[in-house]
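# Quick check, what structure comes out for this input:
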Amino acid sequence: MACTARDRDIRPALRQRVAEAAPGGRVVDELGLCHGFVRVDVASITADCLHGYELKADRDTLSRLPVQVEHYSQAMDRCTLVTGDGHLQEALRVVPSWWGILRVEADLFGLRMEQLRAARPNPAPDALATCRLLWHKEALAFLEELGAARGVRGKSRAALYARLVEVVPEAQLRARVRQVLLKREEWRAS
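Model prediction:
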């Protein structure tokens, strides 16, 4: 007999699974994208990959999923949808083929997760969306290190991000953002 899987049941099991798959990495709940407009339910951060996991429990709605997919797909290196059978078919029509799919099933004996599709590398990440993961002081510090802060000190985050995209190759920029997120000690709403 199947039971309904709830976010509060799925999240701890997912966090444990993600942490075990990425030793030395960091697992963060509710990572803000686009300055908090969208939040990644669970993010795995390693030196090589920023992997976002979107949970859609049986009681959730998929109404926000297209917007979440758009923003996750801009900023993340890999993405995985975590869902039960109730949303699986509809969700498969929304998420891109490079997204992973992790099916969750709950019964009287507990929670099981089955990898239906492995996440593949994001074919078209957006450098500006990646920059938006940095706080103002982090973006400015990077520009100072590069000797490229002249003319943007005291400017908005948008100006700092634009300069970073202008002067840093995308692969280097993405690597630096992951490095900053791994070392960040104080997390706050973005």
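
# from here on, contacts and neighbour counts on C-alpha atoms
Noted.

# Please give me every residue in contact with Pro66.
Neighbouring residues of Pro66 by C-alpha atoms under 8 Å, 6 or more residues apart in numbering: Val94, Val95.

# got it, and Ile45?
For Ile45, the contact set (C-alpha under 8 Å, 6+ apart) comprises Gly25, Arg26, Val27, Val28, His51, Arg178, Leu181, Leu182.

# Return the distance of the most centrally placed residue in the chain relative to Arg78.
Centroid check for the chain by C-alpha atoms, centre = their mean gives Gly52 as the closest residue, at 3.1 Å. Here the distance between Gly52 and Arg78 works out to 6 Å (C-alpha to C-alpha, to the nearest Å).

# residues contacting Glu138?
The contact partners of Glu138, taken as C-alpha under 8 Å, 6+ apart, are Val180.

# can you give me the strands for the protein?
Listed in chain order, the strands found in the chain under DSSP state E are 2-3, 26-33, 38-45, 50-56, 78-83, 100-107, 110-117.

# Also this sequence, please, to line up against the first:
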Amino acid sequence: MSSDKSAEALLKAAVIDRLINSGVLDESSVLVSELTVDNWTHRTDLVLANGRLCGFELKSERDSLSRLPAQIKSFSRHFEKFVLVVAKKFEKRALELIKESSGVGLWIASNNGEITEKIRPRAKSISPEASISLITATELRRFLTANGIKHQKASHRSDLVNLAKKLPPNVLADGARTAIKTRFKEVHQRFLLQRELTGSYEAIPALRRTTGSRPPIALPYEAHDLTKYPTIPTEHPDLIYAPSGPVIARSRR
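A predicted model of the protein is given here:
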């Protein structure tokens, strides 16, 4: 792991620990890492989906702020709360940038990993277009059906979007939250299990949504300690040799 990646992961772990320790992340909440928004033009470092959608953009001391103005503009449109988390050396520049974006929160990360809230984020409504953009085509079909709107199974996304626009903004915002929670719930739970074993920093890879085979969750060393189990006698009548070693065959009755 490069030093840049280490700095990014350390900051993300510190933010996650703050959210968990403060009680903001409850049983109905879901954490999402690297969520793309705005037609895949921007990727949010961290999203907390609970009663609202809260986005977090993280800038470690090794990052550049060149893309930050565009990110602030985009994330402010797509999340009901948005928090910018920056290393101490970026504090002055961050304050200058968010003055023009009302409602944006600001957290400052010190060199020892402590995070201080400089500006508290303000909740706001997001547009119907922003809510719909956070929902996939498959999720849109389920969402429209759940709200009693008929549609063709083969409808293109553009047709589904036009139908969804007929719904009230608050219904669309709730649909976006529900879709994201459902989509990432399993990954979130996998991360929490891994975090219990290794801590937030080492568990960061488990928070990434993957395709194909699921990354295995590390087990405590004791679970692999075969000395805790009795030795299988070689003369046992039901002894068989499996690929993993000698085992006792299950009896059939």
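
# counterpart of Arg120 of structure 1 in structure 2?
With the correspondence set by TM-score structural alignment, Arg120 of structure 1 lines up against Arg122 in structure 2.

# Neighbours of that match, how many?
Using other C-alpha atoms under 10 Å as the criterion, Arg122 of structure 2 is surrounded by 13 other residues.

# neighbours around the spatially closest residue to it that is not a sequence neighbour, how many?
Closest residue to Arg122 of structure 2 apart from its sequence neighbours, by C-alpha to C-alpha, 6 or more residues apart in numbering: Gly103 at 4.6 Å. Gly103 of structure 2 has 19 neighbouring residues, counting by other C-alpha under 10 Å.

# Trace Gly103 of structure 2 over to structure 1, please.
With TM-score structural alignment as the criterion, the equivalent of Gly103 of structure 2 in structure 1 is Trp98.

# do the same with Asp26 of structure 2
Residue-level alignment of Asp26 of structure 2 against structure 1, with TM-score structural alignment as criterion, gives Pro23.

# Then Asp45 of structure 2?
Looking across to structure 1 (by TM-score structural alignment), Asp45 of structure 2 lines up with Asp41.

# any idea how far Ala141 of structure 1 is from its match?
Taking C-alpha to C-alpha as the measure, Asp41 of structure 1 falls 28 Å from Ala141 of structure 1.

# and those two? which has more neighbours close in?
Here Asp41 of structure 1 and Ala141 are compared on neighbour count by other C-alpha under 10 Å; more neighbours surround Asp41, at 18 against 14.

# which one is the more buried one nearest to, not counting chain neighbours?
On the basis of C-alpha to C-alpha, 6+ apart, the spatially nearest residue to Asp41 of structure 1 that is not a chain neighbour turns out to be Glu30, at 4.8 Å.

# Am I right that that neighbour is in contact with Val40?
Yes: with contacts defined as C-alpha atoms under 8 Å, Glu30 of structure 1 counts as touching Val40 at a distance of 5.0 Å.

# Now do the buried residues in the biggest helix by length in structure 2.
In structure 2, taking DSSP state H as the definition, the longest helix is helix 169-198. Using 16 or more other C-alpha atoms under 10 Å as the test for burial, helix 169-198 of structure 2 gives 169, 172-173, 175-181, 183-185, 187-188, 190-195.

# now stretch 65-83 of structure 1
Residues of stretch 65-83 of structure 1 classed as buried by neighbour count (16+ other C-alpha under 10 Å): 65, 68-69, 71-83.

# Repeat that for stretch 121-137 of structure 1.
Under the neighbour-count criterion of 16+ other C-alpha under 10 Å, stretch 121-137 of structure 1 has 121-122, 125-136 buried.

# With stretch 94-103 of structure 2 instead?
Judged by neighbour count using 16+ other C-alpha under 10 Å, the buried positions of stretch 94-103 of structure 2 are Ala94, Ile98, Gly103.
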